[in-house]
Each structure stands twice: as C-alpha cells, then as structure tokens.
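1. got a predicted model here, sequence first, then my questions.
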Amino acid sequence: MPPITSPTFVHRLRERARSEPGSPAYVFLQNGEEESARWTVGELDERARAVAVALDEGESLRALLLYPPGLDFVAAFFGCLYAGVIAVPSYPPAPSRPGRGQPRLQAILADCAPSVVLTTAALAPRIAALQGEMPALARCRVIVTDELPDGLGAEWREREARPEENAFLQYTSGSTSDPKGVMVSQGNLAHNQEVIREACGHDARSTFVSWLPIYHDMGLIGGLLQPLWVGAACVLMAPVAFLQRPVRWLQAIARYRAHTSGAPDFAYALCARKVTPEQLAGVDLSSWR
C-alpha cells in the first residue's frame, strides 16, 4: 500500500467521504454479539459535520466527550476535529454507580476547563444531576449529539484543518495520581497513524475488532482510529461485554474475519482461563494476525 499523505485526519476522512462514501467504517455489537449500529464512511462524515455545526465555537474551545460504548463517540470526536475544537475523551459517569469515577472527572474538569459537554440522550440526565454537584460541569453547555436534527451537517462550513493545531487532550488513567493531560496535535495524530500503518502492514483489507475503552490511548489510537486511516472496517464492542464473556472477543474476530485485534496481557490470560473448548467449537481465528 502506498503511503497515506493526508496532513490531518480531517483531510483523510473528507477524502474518503468524497471518494468512497459507501465503504463500511464502523459496526457496534450490542452485548458483544448483535449488531446494533453500522455506519459507512459517508454516514460518519455526515454525523461529524452535524456535531461540528452544533459546536460552532472555534478552535479555542475544549469539549468534554462523555459517552457510553457505541458509535456516537466516534461522530463526536470527528465533529470536534471538523470544528477545530479540542476533544477531551473521558470515562462517562455510570448511572448505576453514582460515586464511581467522580474524583477523576472532577480532576479533568479542573485541569482543562471545558466549555461544552458532548453526550447522548441516555446519559444527559446523569450529567444534569452532576452539574448540581460540580460547578465546573455546571458552567458547560451540554449538546446531546444523538438528538441533532437530520440534515444539520449540510450547514457545515468547511474549514482548513492545520497540522499544528491541537486535536485532542489525552488523559492518563490516573490510577496512582490525578489524571494528567497530554495535548495531541492534528499533525501528531496523522503521523502516528501512518507510522502504525507502516509498522503493522495495515491496509483496507485489515478488518479490526476492538473491545478496548475508547477513552484510553490504546483503544482510541490503535483500535478506533487506525482502521479509518487505512480504509478498513472496524467492529467495536463494550469492554464489559468482553469481561463478562471473553469468548465474545474471539467469536467476533472469527465472524468478521478480522486481521487486527489487540489487547493488554490480562485479556489473553482471561481467555485462557475462561474460554472453554466447547465455546471455541467452530471459531476460526486463522485471519487474525
């Protein structure tokens, strides 16, 4: 495959949306098994443009992305890139476990001072409740991206993305201290994607499967963004779907004939402990490289 010379990911997605709008981009497996959403490159571009129109506040803005597992995060992330808004991916507040993750969220809010929160209708009530507890969150405008009107993307005024402008703010896990943010530029992101492509030999035939959290760098950079960069399809599932039943990961690789699917060491150990020979009957992993 020849080098991909797009200077930014915005250029890359726009090029693909114009030349191959019907190519598959992302599939999401509800519960790790059933397809609940499937987007083409053109559909992703349209949704990203709609998010960009809803933002419409310029490149100094920082947007906190609070999303459950699913494809809405993808549209929000690229919508930020389209708008010149700095995306700040973060774990969403869990409605079933109100206190979990709040200290991390408060630390991120204090550090980056976002002006807007992007989320879904399902999480909006929880975020509204947290705004009563967190002044920094209360100052944020909330945009529910899965309720944006159809056709809004047509109003987008295309801007020229520059390699030197900031694309997103990546936070560390914060497991031993407050999370620390690292700013990644448009040029950094494009260069990194091309280095990964060259090192791994990825191309449009390299279907990906990933259950990794999209708020961390491995899941975001390698699992979510790399397939779109190289022109491949990507199949996603929630981390909990894998943790509850590890064989779902292997079954998805076999079902979609995935070439690439990575994970930390513990995931392979978990499969070795939990996946039975009976569950592996008919699971063909020969496509996995």
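-> In hand now; what should we look at?
2. can we go C-alpha only for contacts and neighbour counts from here?
-> Noted.
3. all strands of the stretch 101-250 of the chain, in order?
-> Under the criterion DSSP state E, counting those that start in this stretch, the stretch 101-250 of the chain contains strands at 116-119, 141-144, 166-171, 181-185, 208-210, 234-237.
4. could you dump those strands into a markdown table and include distance to Leu280 and mean neighbour count?
-> Listed next are the strands of the stretch 101-250 of the chain as a markdown table, based on distance: least, CA to CA, whole Å; neighbours: other CA atoms under 10 Å:
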| stretch | distance to Leu280 | mean neighbour count |
| --- | --- | --- |
| strand 116-119 | 37 | 24 |
| strand 141-144 | 40 | 18 |
| strand 166-171 | 37 | 23 |
| strand 181-185 | 40 | 16 |
| strand 208-210 | 17 | 28 |
| strand 234-237 | 19 | 26 |
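5. now render the ones you listed as CSV, adding distance to Asp217.
-> Shown next, in CSV, are those (distance: least, CA to CA, whole Å):
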stretch, distance to Asp217
strand 116-119, 19
strand 141-144, 24
strand 166-171, 7
strand 181-185, 11
strand 208-210, 13
strand 234-237, 15
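6. between those, which gets nearest to His216?
-> Among these, strand 166-171 comes nearest to His216, with 7.5 Å by CA to CA.
7. next up, the contacts around Phe78.
-> Phe78 makes contact with 10, 48 under the criterion CA atoms under 8 Å, 6 or more residues apart in numbering.
8. any figure for the gap between it and Ala63?
-> Going from Phe78 to Ala63 by CA to CA, to the nearest Å gives 12 Å.
9. likewise for Thr40?
-> Separation of Thr40 from Ala63 (CA to CA) stands at 25 Å.
10. the two: which has the busier surroundings?
-> Legend: neighbour count by other CA atoms under 10 Å for Thr40 and Ala63, higher for Ala63 (28 against 18).
11. from Glu160, how far off is the more buried one?
-> Distance from Ala63 to Glu160, by CA to CA: 19 Å.
12. putting a second one here so we can go through both:
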Amino acid sequence: MNTLPQILLRSFQEVPDRVAVHLLEDDADTPVSFRRLVERAAGFSLALTEAGVRPGEVVVLILQHGEALVASFFGAMMLGAIPSIMPFLTEKLSPEHYRRSLAALVEITRPAAIITYADFAGEVRSAIPPGSSVRAVLLSERIAPALSVDGGGFPGLDRSPAEICLLQHSSGTTGLQKGVALSHEAVLNQIECYARVIGMTAADTVVSWLPLYHDMGLIAGFLMPILRRAPLVLMSPFEWVRAPWKLLRAVSDHHGTLSWLPNFAYNFCATKIRDRELEGIDLSSWRAVINCSEPMRLSSHEAFLRRFNPCGLRPESLATCYAMAENVFAVSQGGIEAPVSVDRVDTRSLIVDRIARPAQEDGDALPMLSAGRPIPNSRVRILDDQRRDLPERHVGEIAIHSDCMLTGYFNRDDLTAKAFHQGWYLTGDLGYLAGGEVYITGRKKDMIIVGGKNIYPQDLEELAGQASGVHPGRVVAFGVFNDQMGTEDVVVVAEAGLADEGERRRIADDIRGRINRGSDVVLRYVKIVEPRWLLKTSSGKIARAANREKYLADDKAERQPSG
C-alpha cells in the first residue's frame, strides 16, 4: 500500500503541470500546479528538518486558507512528521481564550514545531508554556520552495502505511485535547472506498469553502480531490460567510460537480444570497451537493432547491452523508444513485418510545432524511444502553467498524479505551436502521453543533460560571435546533440568587459577554433561574438533556395564550 506523500510525489512526476488546486483569495484565482505544490511542500519539509523536527513528531499549522497552509501540510508529511491544523484566531475570539486553547493543544499533543505567520508569531510564542515540547516556531513567509525535488531525501516517503499521518482536532478547549490520530492506511482506504461510492473521477471538480481543520473540509474538500487528481477550487470560510454567493459563482465558473455543506449552509445560502448576485450563475454542473456534519433537515433541502432551481440546480443533486473524523470521514452515503429517502415517522413514538414507527396518513409525522447506506467496508450497528443489538427502527447508539477507523486519540489512551467496545467504535450518536439505511436522530453525547462546528458545552459552562452572581457549578449549556436557520442555537441556563429583574438582566449580559469574548460562539439565549431549578443526575452531575427538555417545556408554556 502507498502513503499520502508517495501518491502526491507520483502526481508531481507524472502530471507536474496539471492544476492541483485553484485558490480563491479576495477576487484572485490562483492556480497551483502539482509541480508548484510539491516544490513548496519540499521547502517546508527541508525547513522543518533544519529546525530539528524528526519523523513521527507533531507539527501544528496555524495558518489561514492559502498556499502556505496547503504546502506546509504536505511538507510535514514529506518529512514523516504529523501535521495538525489549528483554527486561526478570528475577530470574534478573544486572544486570551485562543492562547489557552493553544496551550491545551501543546500540553496534550506535545508538538515539536509550529508554523505560522511572522506577524502572528508573538501571539503563538506567548501561549507556549515554559519547558514545553515546542522547539521551533517557523515563519511561513521565510520558507522558500525547494530548488529541486528528485524524489529522494524525504523520510516521509519511507513511512509505513500503518503509521500516523495526521491529527485532526475539533475546535474548543476540550476538542483540542482530543486529537484523532489517523494512519495513511485508514485515510487511503476511506478515500478509495468513498470515491467509488460517489463515482468520483479526475473529470470531477470539487468546490469547497470548508475549514481544513474539520474532517469534511480536510478529507472531502482537500485530500480526496488532490490525491485523486480531481481539480479542487478552494475558498476561505471567512470569505464564504461574508459573501456566500461566491461559492455559487465558483461552481458556475469552474463547472463544479461536487461540494459538501453542513445543514446550516443550505439555509444560509437560501436566505442570504440576493437575486442580483445570482445573475449569470449556472449550477447545472453540480451533480452532488452533499449534506453532512449536522442533523439533516428536509426543510433545508427544500429551501435550497426552491432558491437555486432557477439557476439550474437539480433535485437529484441533493445528497446526504453521515461522517466523522474517527472513521476518517464517511460512514454512509445517500442520494447518489437514487434520491435521498425520506422516512416519515410518528413523532411521539420516536421521542417517547424511541421507535421510528411509520406515521399514519393523518398522524403527527416527522420527516427524517436518510443518511444513506453504509459505505463498503464500514459496518453499522444500533446498540441499547447495555450494548446489545436493537431491532430495525429502534433508536439506540450508533456503533461502527471499518478498515478506516482512527488509530486512537493521540496521547489519550484513556479516551481511546472508553471509545471502543469489542473493536467497535461507539459514536455517541443516536439513530436507527430502516431498509438498510442509516437515520440520525440526535446525540447521546452533549456536543452542540452550530454551523457545522462542534461546540463543547463544558467550555461555555466554565465561562458562564465566572459571571458575578452565578452559583458555582450551577450552569448548563445545550443546543436547540432553529428551523429557520437550519442549525442549533446555543442556550445557557444559570442559577442565581432571587434577584430583581434588573439584576437578572445584568447577570445575563455578563454571561453573554464572557462567552462572546471567551469563545467564538454567539450566545443566542440566556435564562437566569432561581436556586434548585437545574436538574442533576443520580451521580450529582448537571443533566444537560433533562435540563434542555425542562427549558423547552417552560418556553412552550410561557408562549401559550392565557385563559
């Protein structure tokens, strides 16, 4: 079996002048050939070698979307080092919180080097604890392309397929302490299998705005097209948020065929893009727009299709996928060879009985979008709380087994041991099987997903707990799905003394400000409640799911007309 840098080098040797990636930055379209990509990657590899980095050591990349990030990622691999991309500091995120996040990553991952920009190096160095593993902070602007690449002299070309090739971290302090370690073998098994499922060839063009620190962006929107020699058009997620129409313009201009979007992006595009921004846009080449990484909603697909069908978007282009970094990317895929299945289930049966019974004609129905069938070499089971297999249509925890699973959580044997049961990875997601297809109903774990981004509630609870007047340990954070936005809103409920309304507003504003400054989360709702409002588990922990249900029940009661 090959390794990732071996495949990249083969493209350099066989099709050096073919464009590997088009980088859309500002209003410029910069084509990067395989020759340019490998020469730049080799330059980073040599710079890391000169800095004393050895094969098998971790290199953290703190760079925005662009040629330096793409090249340094492969450059670390050419050395045999393990690249890990960290989200870049945004305007919404306070530098203090960012420094804490970086310090947490350094403590657990123990990287040998960090690559960043000259004007950001001071911020990086200030976050590195004294005596840490970091021996060098390299400046991307000062690293020149290699003068020649002869195919030899790069230790990464001799790595075993079973060795770790990359780390993927989720955002948030807790996520940065949990790096998913993936081997060359696992990544290539996934790419080979998934490309076959979606019918991907070198004639396809992938258009993506997704962040490369997320599995959807890293694998589907970066590694897969480059390693399969399918043209990639890559734009910055910051640019997409500012001007979502540019994604559609890129699809139109480059005849894009494949894109992956989190569910919220369907709603975001449908509501934010104006008519005049659609002039001249042709989406007829888009053969698959794949919904992934969030709870998938039929209403989001319908809104997206209504808005962009006049531009040539076809109903059969809307597809779905169940994916996670722990399986490299895809677990299941739907909507490629046939339209996505919609299972209309009885709402009460699903919520109360945890059984997805088909709804009666006149009953209260909940439309569930199928995530498709498991991809070849990936198996799915549905387990009850005692980890026994459940029958079809019974809701339980999803467990997976495949030839592309994670090696483990990097330097976290404790988390790795908890994540597996008899060789099966326990996803923490809830769902059911029907007709051989996977349906996702929610999360056993308490993670909140906003705009395709994982948010750990304990991070927000820690920040909210620092607000003056909040009772220690009496805070809960959870997500509530917003149908209009197609993603979750973040809610924080905190206990405080029996203060007047003005004091409660002050505490709520304090919590909102701390979370907005201390994370890149925009807090939508804060509720200040009296002591003993929050529910606890039998072990004394705050019960997030139970408190979420209590909050929703109270909210519904408050909106009921009186009398």
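-> Sure thing, it's come through. A quick note: this is a predicted structure, and the numbers were derived from the prediction, not measured.
13. spit out the contact partners of Ala83 of the first structure.
-> Contact partners of Ala83 of the first structure, counting by CA under 8 Å, 6+ apart, are 52-53, 55-59, 159.
14. among these, who's most crowded?
-> Of all the contacts of Ala83 of the first structure, Ala52 has the most neighbours under the rule other CA under 10 Å, reaching 29 neighbours.
15. surely it touches Ala75?
-> No. Between Ala52 of the first structure and Ala75 there is no contact under CA atoms under 8 Å: 9.4 Å.
16. stretch 146-162 of the first structure: how far from the chain's middle?
-> 18 Å (CA atoms, centre = their mean, to the nearest Å).
17. end-to-end on it?
-> Stretch 146-162 of the first structure has an end-to-end distance of 28 Å (CA to CA).
18. can you give the contact residues for that stretch?
-> Applying CA under 8 Å, 6+ apart, the contact partners of stretch 146-162 of the first structure are 7-8, 10-11, 46-54, 72, 81-84, 119-121, 186-187.
19. could you redo the last one with a cut-off of 10 Å?
-> By CA atoms under 10 Å, 6 or more residues apart in numbering, the list of residues contacting stretch 146-162 of the first structure from outside reads 7-11, 14, 45-54, 56, 71-73, 75-76, 79, 81-84, 118-122, 167, 185-187.
20. show me those residues that map onto strands.
-> Among the contacts of stretch 146-162 of the first structure, the members falling in strands (DSSP state E) are 118-119, 167, 185.
21. rewinding a little: okay, and the common contacts of Phe78 and Ala63 of the first structure?
-> Residues touching both Phe78 of the first structure and Ala63 by CA under 10 Å, 6+ apart: 85, 87.
22. quick revisit: between Ala52 and Ala75 of the first structure, which contacts overlap?
-> Counting by CA under 10 Å, 6+ apart, the common neighbours of Ala52 of the first structure and Ala75 are 46, 81.
23. start to end distance for stretch 118-131 of the second structure?
-> 22 Å.
24. then stretch 148-155 of the second structure?
-> 16 Å.
25. tell me the buried residues in it?
-> For stretch 148-155 of the second structure, a neighbour-count test (16 or more other CA atoms under 10 Å) marks 149, 154-155 as buried.
26. same deal with stretch 265-283 of the first structure?
-> 271, 283.
27. report the aligned residue range of the second structure for that stretch.
-> Mapped onto the second structure using TM-score structural alignment, stretch 265-283 of the first structure spans residues 263-281.
28. stretch 237-255 of the first structure too?
-> Structural correspondence for stretch 237-255 of the first structure: residues 235-253 of the second structure, per TM-score structural alignment.
29. quick one on the thing from earlier: pull the most distant pair out of the ones in strands among the contacts of stretch 146-162 of the first structure.
-> Thr119 and Ser185, at 23.0 Å, using CA to CA across these.
30. thinking again about what came up before, ok, which of the strands of the stretch 101-250 of the first structure comes nearest Pro92 of the first structure?
-> Comparison of those against Pro92 of the first structure by CA to CA identifies strand 116-119 as nearest, at 8.8 Å.
31. and Pro367 of the second structure, that's in a helix?
-> No. Going by DSSP: H, G, I helix; E, B strand; the rest coil, the assignment for Pro367 of the second structure is strand, not a helix.
32. right, and the helix or strand after the strand or helix carrying Val289 of the second structure?
-> Per DSSP states H and E, Val289 of the second structure falls inside strand 288-291. Next in sequence after strand 288-291 of the second structure, counting helices and strands by DSSP H and E, comes helix 298-308.
33. what does that next one correspond to over in the first structure?
-> Using TM-score structural alignment, helix 298-308 of the second structure pairs with nothing in the first structure.
34. give me the angle between the helix or strand just after that helix and helix 298-308.
-> Where DSSP H and E defines the elements, the next helix or strand beyond helix 298-308 of the second structure is strand 318-323. Orientation check (axes from the mean of the first three to the mean of the last three CA atoms, to 10 degrees): strand 318-323 of the second structure against helix 298-308 gives 140 degrees.
35. who does strand 318-323 of the second structure touch, helix- and strand-wise?
-> In this structure, strand 318-323 of the second structure makes packing contacts with strand 258-261, strand 288-291, helix 298-308, strand 330-334, strand 373-374, strand 437-443, judged by 3 or more CA pairs under 10 Å, 6 or more residues apart in numbering; DSSP states H and E.
36. enumerate every residue touching the aligned partner of Leu29 of the first structure in the second structure.
-> Under the alignment (TM-score structural alignment), Leu29 of the first structure pairs with Leu24 of the second structure. Going by CA under 10 Å, 6+ apart, Leu24 of the second structure touches 30-31, 65-66, 209, 233-236, 239, 246-247, 250.
37. Leu24 of the second structure and Ser33 of the second structure, how far apart?
-> 14 Å.
38. need the contact list for Ser206 of the first structure.
-> 200, 227, 230-234, 257-261, 287-289.
39. now the helices for the stretch 51-200 of the second structure?
-> Taking DSSP state H, counting those that start in this stretch, the helices of the stretch 51-200 of the second structure run over residues 67-79, 95-109, 121-127, 173-176, 184-197.
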